[in-house]
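# A predicted structure for the sequence below; I have some questions about it.
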Amino acid sequence: MTAPATAAPPPSVAQKITDRLNDVLQPIRLEVANESAAHSGHMGDDGTGETHFAVAVESPRFAGLNRVARQRLVNRALADLLAGPIHALSIRATAPGE
């Protein structure tokens, strides 16, 4: 008798952020840091969750856009995650050569 197949664990919030920003922004550089442990106890978080993130992204899509427009692009790409598991998101968005 064979053991039943187990489903793969769902992707982490950090992986969802990475996948989404790669799809939407086609970045040259993307760094996603889970900073949740530094906020242990905040909003009931025990530091083991995925609630606080810092994103550094360099994308040609940001060329000619001001800081607010760049952040809006990132926020739009992550809207459902910002409404759910993400409590805080720090964004550093640059165009190539900046």
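Right, received. Where do you want to start?

# From now on I want contacts and neighbour counts done on CA atoms only, so please keep to that.
Will do.

# Return the residues in contact with the most centrally placed residue in the chain.
By C-alpha atoms, centre = their mean, the chain has its centre lying nearest to residue 17, at 3.3 Å. Going by C-alpha atoms under 8 Å, 6 or more residues apart in numbering, residue 17 touches 32, 78.

# ok, structure two:
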Amino acid sequence: MSIAKVMEEKLQKALNPKIIKLEDESFRHAGHAGANPEGESHFQLLIVSAAFEGVSRVQRQRMVYDILAEEMKGRVHALGLKTLSITEYEKSE
């Protein structure tokens, strides 16, 4: 199973997000430190969840990093995060 799929499944289970978009941006980092020629080393994540209501941005990021701790210790070198509550997401539309 791909790392992206594992990450998505873990986030789905833990946060039950309304929206989850995980993009592999490894191709943009070819030749940089931590880049894996096979990909799946650099990701960008948008996640919208009710679990983020009333939670600070830093705490949300810690939640995601805690869920994905195993992947961050391994092949995943970088993970850009945009974490929104459902209320914030609906206001931004």
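Yep, it's here. All of these numbers come straight from a predicted model, not from anything done at the bench.

# overall similarity of the pair, as a TM-score.
Here the TM-score for the pair of chains, by TM-score structural alignment, normalised by the length of structure 2, is 0.89; 88 aligned residues with a C-alpha RMSD of 1.2 Å.

# what helix or strand does the residue nearest to the centre of structure 1 sit in?
Taking DSSP states H and E as the definition, one finds residue 17 of structure 1 inside helix 13-25.

# Which residue range of structure 2 does the helix or strand just after that helix align onto?
Heading C-terminal from helix 13-25 of structure 1, the first helix or strand you meet, by DSSP H and E, is strand 29-34. Per the alignment by TM-score structural alignment, strand 29-34 of structure 1 matches residues 19-24 in structure 2.

# After superposing, tell me the mean distance of the matching stretch to structure 1.
Using mean C-alpha distance after the TM-score superposition for structure 1, stretch 19-24 of structure 2 ends up 0.3 Å from its aligned counterpart in structure 1, as a mean over the superposed pairs.

# Can you show me the strands along structure 1?
Ranges of strands within structure 1 are 29-34, 52-58, 88-94, based on DSSP state E.

# between the second one and strand 88-94, what angle do the directions make?
For strand 52-58 of structure 1 against strand 88-94, the angle between stretch directions is 10 degrees (axes from the mean of the first three to the mean of the last three C-alpha atoms, to 10 degrees).

# I'd like the distance from strand 52-58 of structure 1 to the chain centre, please.
Its chain's C-alpha centre and that of strand 52-58 of structure 1 lie 6 Å apart, by C-alpha atoms, centre = their mean, to the nearest Å.
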